[in-house]
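**Student:** From the sequence below, what's the structure:
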Amino acid sequence: MRKVVQVVCVVLVAALVMFGGRWYMYVAMGSSPYDEVGIALNGHAPAPLRSWGCHTMQKRFPGQLPPYGCATPDGRSWM
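**Tutor:** Modelled structure (predicted):
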């Protein structure tokens, strides 16, 4: 039983590092705010992380329309 718990923990940590790293690369260093994988990861992020990510991208891409998940209900303004 201990070995199973250890394997599950390793798999969860690996998934967190993989998906979290990909999300951070999208937010902090992506060449476009319209990357489909990044948008999906940002959409599933907890609200505080999504908010930070959207504000970071807004600073990096001024004047562009926000991607899905970072837009206000009108779809034209950053949240």
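**Student:** Please make it C-alpha for all contacts and neighbour counts, starting now.
**Tutor:** OK.
**Student:** residue contacts, Trp23?
**Tutor:** By C-alpha atoms under 8 Å, 6 or more residues apart in numbering, Trp23 lies in contact with Gly38, Leu41, Asn42.
**Student:** Now secondary structure too, for those, in JSON lines please.
**Tutor:** JSON lines is the format used below for those (DSSP: H, G, I helix; E, B strand; the rest coil):
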{"residue": "Gly38", "secondary structure": "helix"}
{"residue": "Leu41", "secondary structure": "helix"}
{"residue": "Asn42", "secondary structure": "helix"}
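**Student:** to compare against the first, here's another:
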Amino acid sequence: MNKLLRIILIVVIAAIAVAGQRWYSYVTNTTDPFDEVGIDLQSYMPAPIRHWGCMQLKKNFGTKTLPPYGCQSPDNSASWIEG
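**Tutor:** Below is the predicted model:
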């Protein structure tokens, strides 16, 4: 039983590490703010982390493109959230 629990724990930690690395690659990229996997991962993050991610994307793409889903201002979907 302990061996099964250890394997499950290792798989869960590995999945979290892979998803975290993929999300970090998305928010720090400089090529594509509309990566579907990155946007989905961004939407699952807690609010403070999601906000930091949006600020990173805004720093890289602020005036070049519209904000991706989740980084739009509540009153105007064509502008970035303030931060």
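**Student:** sorry, back to before: in structure 2, which of the contacts of Trp23 of structure 1 still touch?
**Tutor:** Of those, the ones still in contact in structure 2 (both residues aligned by TM-score structural alignment, their matches' C-alpha atoms under 8 Å) are Gly38, Leu41, Asn42.
**Student:** in the superposed pair, what's the mean gap between the longest helix along structure 2 and structure 1?
**Tutor:** In structure 2, taking DSSP state H as the definition, the longest helix is helix 2-27. Aligned to structure 1 and superposed, helix 2-27 of structure 2 gives a mean residue distance of 0.7 Å (mean C-alpha distance after the TM-score superposition for structure 1).
**Student:** Asp40 of structure 2 versus Asn29 of structure 2, what's the distance?
**Tutor:** As judged by C-alpha to C-alpha, to the nearest Å, Asn29 of structure 2 and Asp40 of structure 2 stand 15 Å apart.
**Student:** One more: Pro33 of structure 2?
**Tutor:** Counting by C-alpha to C-alpha, the gap from Pro33 of structure 2 to Asp40 of structure 2 is 12 Å.
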